[in-house]
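Colleague: pasted the sequence and its predicted model underneath.
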Amino acid sequence: MTQSFDAAIAAFSPALPLAVGLSGGADSTALLLACAQKWPGQVQAIHVHHGLQAAADDFERHCQALCERLQVPLTVRRVDARHAPGESPEDAARQARYKAFEDVAQSSQALDAIHSIALAQHADDQVETLLLALSRGAGVAGLAAMPAYWERGGIRWHRPLLRVAGAQVRDWLRAQEQNWVEDPTNTDERFTRNRIRAQLLPALEAAFPSFRDTFARSAGHAAQASALLLELAQQDLLQVGSPPKLAPLRALSRARQANLLRHWLRMAHATTPTTAQLQELLDQLAACSTRGHRIHIKVGRGFVVRSGAQLDWYNPKVLV
């Protein structure tokens, strides 16, 4: 069920000290203010300057002024968030931002070590993420959308507002008489997420008033299914080997082959096959009944090949 902003903060219990990702927008400003009030002296802020728009310097100044008033330490990291050809600008900025957060946390001094990082995505952001995943034809991992909690790099990450509607966050800020900055790109409907926010969410609100709760429930079911598929892939990989041996791999069902191969490529080679690439690879595995059968298929950023009695993967650019 959706929560009020106050209820979400009351239920939030991270390991301290805590860092809050602060963009200067309404959501992160509200989260920092509430956390600083709840844990005075135990909270700091991290602002990532992406350098992608003229307003970026204004965002930084707002964050500096806010943190000075709250007496919260602020770390500013400037990153190169330009996207590579074929890469989503939003994905590039997000990856740069997370890398900056991790760098700050891992470089903090032992006495002031950051144990947790809180991010301000809310229920509307979760719905947008789920709809984006549906629009791409994502599997259960994508349909799980954003987790409320995870651990990576020795840091505990939290999204305490995932059950709070975006309008409630802004209402809480107004009640606090706290201003924030508006990112001008948030209204640019050339970006798919902004079109969803401007056009689809109002329609969903009118047709299905409880859509935030029901969508969150579906994302939770997908997250559970994704966790089970991961467990199965790990167990199968122990039996099949890494790199996968052809004989035990071919003994699995086609669905389990697909699940194992996605996992192997992601974990061992940091690459993800498209649906078409994976289906072609599975077809080749089904046909691979003779010792001389050759496999050489483009997958992700490289190629899956047959190497004797097993599969392998390589990136020709790395080998040059």
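Modeller: That came through, no problem.
Colleague: from now on I want contacts and neighbour counts done on CA atoms only, so please keep to that.
Modeller: OK.
Colleague: just want the most central residue of this structure.
Modeller: Centroid check for the chain by C-alpha atoms, centre = their mean gives residue 146 as the closest residue, at 6.0 Å.
Colleague: surely it is in contact with residue 126?
Modeller: Yes. Applying C-alpha atoms under 8 Å as the test, residue 146 and residue 126 come out as touching, 6.4 Å apart.
Colleague: need the helices for the stretch 1-150 of the chain, in chain order.
Modeller: Taking DSSP state H, counting those that start in this stretch as the criterion, the stretch 1-150 of the chain contains helices spanning 5-11, 26-38, 56-70, 89-107, 123-135, 140-143.
Colleague: again with the stretch 151-300 of the chain
Modeller: 166-175, 192-195, 201-207, 211-240, 246-250, 254-269, 275-287.
Colleague: to residue 55, which of those helices lies closest?
Modeller: helix 192-195 (18.3 Å; C-alpha to C-alpha).
Colleague: can you list the helices and strands that that closest one packs against?
Modeller: Where contact means 3 or more C-alpha pairs under 8 Å, 6 or more residues apart in numbering; DSSP states H and E, helix 192-195 is packed against helix 123-135.
Colleague: second one coming, line it up with the first:
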Amino acid sequence: MSTVFDDAMARFAPELPLAVGFSGGADSTALLVACARRWPGQVLAVHVHHGLQAAADDFEHHCADLCRQLGVPLQVHRVDARAAPGDSPEDAARQARYAVFGALRPEPSLPAPVRCVALAHHADDQVETLLLALSRGAGLPGLAAMPARMVRGGMVFHRPLLDVTAAQIRDWLRAQKLSWIEDPSNGDARYTRNRIRAEVLPALERAFGPVHATFARSAAHAAQAQQLLAEVAAGDLAAAGDPPRIAALRQLSRARRANLLRHWLAAQGDAARPSAVQMEALLDQIEACRTRGHRIHLKAGRGAVQRDGEVLRWYNCPPLPKASR
């Protein structure tokens, strides 16, 4: 009998060959086994060794054993995923993983280079992501949660299990008589996601019943609205120029100006993403910029936005303020 997991995998149609992010946990084990069975000789397992806990070597050995049984080539990438002071450990580990997928080694056993990656995020992860975004006061990009497909660094990432719960994945594994490893850090209450999983989600389900489908629907609505805003921003940026002309920015409403600036800064990279406070300060300065001598030099993300003649520019390493021309 077909399961929810089987149905999700039947709908999955990636470009081959395919890399699968493989931690050794339940979710990535199920994804790897299903992909290896469906596309033999076309799948590469990729294990990221974060080096953050004593059990990391055991995870690697477990992954290697299963890949030998499946006949799937395995690449192990060791990274330094320690977070800088003040940064999120979870975000540092996530960034390290994406860097690995952007620099995969050629795999001789595959018929072509890998351009496609499958990740095992599931419905519970999606709910946690949405709740995290709400707790941080995120805008539409955050409330859209995780997309089923995205392109990053020239690589296409798929999340085929976003409609499948963690419990359904484990039921499938038990039916297949497959084992997996449990990451001990999943029970560590210092991590916000773990507290959401252990405390918040059970309380929501007691109050409202199953929330996975309704939360996913809200995330999909947010994603659709964000797509519309992105299209408006792209049109406005084309009219204002890139880099944007201050005079053109001043012709837009404050909300539309903010939408254009977020779109423009996002294109500069993650380091350019401004906080809400930084964006409000930038909008105020643009509104006040009525003379040729008005300076603009404001922090934005890990760099700065500065007036350069009649346009705005973003600098990764903030230059010293200078008079406008």
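Modeller: Arrived safely. What you see is a predicted model, and the numbers here were worked out from it, not measured in a lab.
Colleague: how about the helices of the stretch 1-150 of structure 1, which one is nearest residue 245 of structure 1?
Modeller: helix 140-143 (25.6 Å).
Colleague: how much does the closest one stray from structure 2?
Modeller: Averaged over the aligned pairs, helix 140-143 of structure 1 sits 0.5 Å from structure 2 after superposition, using mean C-alpha distance after the TM-score superposition for structure 1.
Colleague: element containing residue 318 of structure 2?
Modeller: Applying DSSP states H and E as the criterion places residue 318 of structure 2 outside every helix and strand.
Colleague: give the burial count for it, as a bare number.
Modeller: Other residues lying near residue 318 of structure 2 total 16 when counted by other C-alpha atoms under 10 Å.
Colleague: that one against residue 300, yeah?
Modeller: No. Using C-alpha under 8 Å, residue 318 of structure 2 is not in contact with residue 300, being 9.3 Å away.
Colleague: hang on, the earlier thing: save the helices of the stretch 1-150 of structure 1 as TSV, and put in mean neighbour count too.
Modeller: Converted to TSV, the helices of the stretch 1-150 of structure 1 look like this (neighbours: other C-alpha atoms under 10 Å):
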stretch	mean neighbour count
helix 5-11	15
helix 26-38	21
helix 56-70	16
helix 89-107	16
helix 123-135	19
helix 140-143	20
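Colleague: can I get those in JSON lines including distance to residue 229 of structure 1?
Modeller: Formatted as JSON lines, these follow (distance: least, C-alpha to C-alpha, whole Å):
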{"stretch": "helix 5-11", "distance to residue 229 of structure 1": "30"}
{"stretch": "helix 26-38", "distance to residue 229 of structure 1": "33"}
{"stretch": "helix 56-70", "distance to residue 229 of structure 1": "41"}
{"stretch": "helix 89-107", "distance to residue 229 of structure 1": "25"}
{"stretch": "helix 123-135", "distance to residue 229 of structure 1": "18"}
{"stretch": "helix 140-143", "distance to residue 229 of structure 1": "9"}
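Colleague: closest one to residue 184 of structure 1 among the ones you listed?
Modeller: When the helices of the stretch 1-150 of structure 1 are compared by C-alpha to C-alpha, helix 56-70 sits nearest residue 184 of structure 1, at 10.4 Å.
Colleague: ok, back up a step: what's the closest of the helices of the stretch 1-150 of structure 1 to residue 207 of structure 1?
Modeller: Nearest of the helices of the stretch 1-150 of structure 1 (C-alpha to C-alpha): helix 123-135, 14.8 Å.
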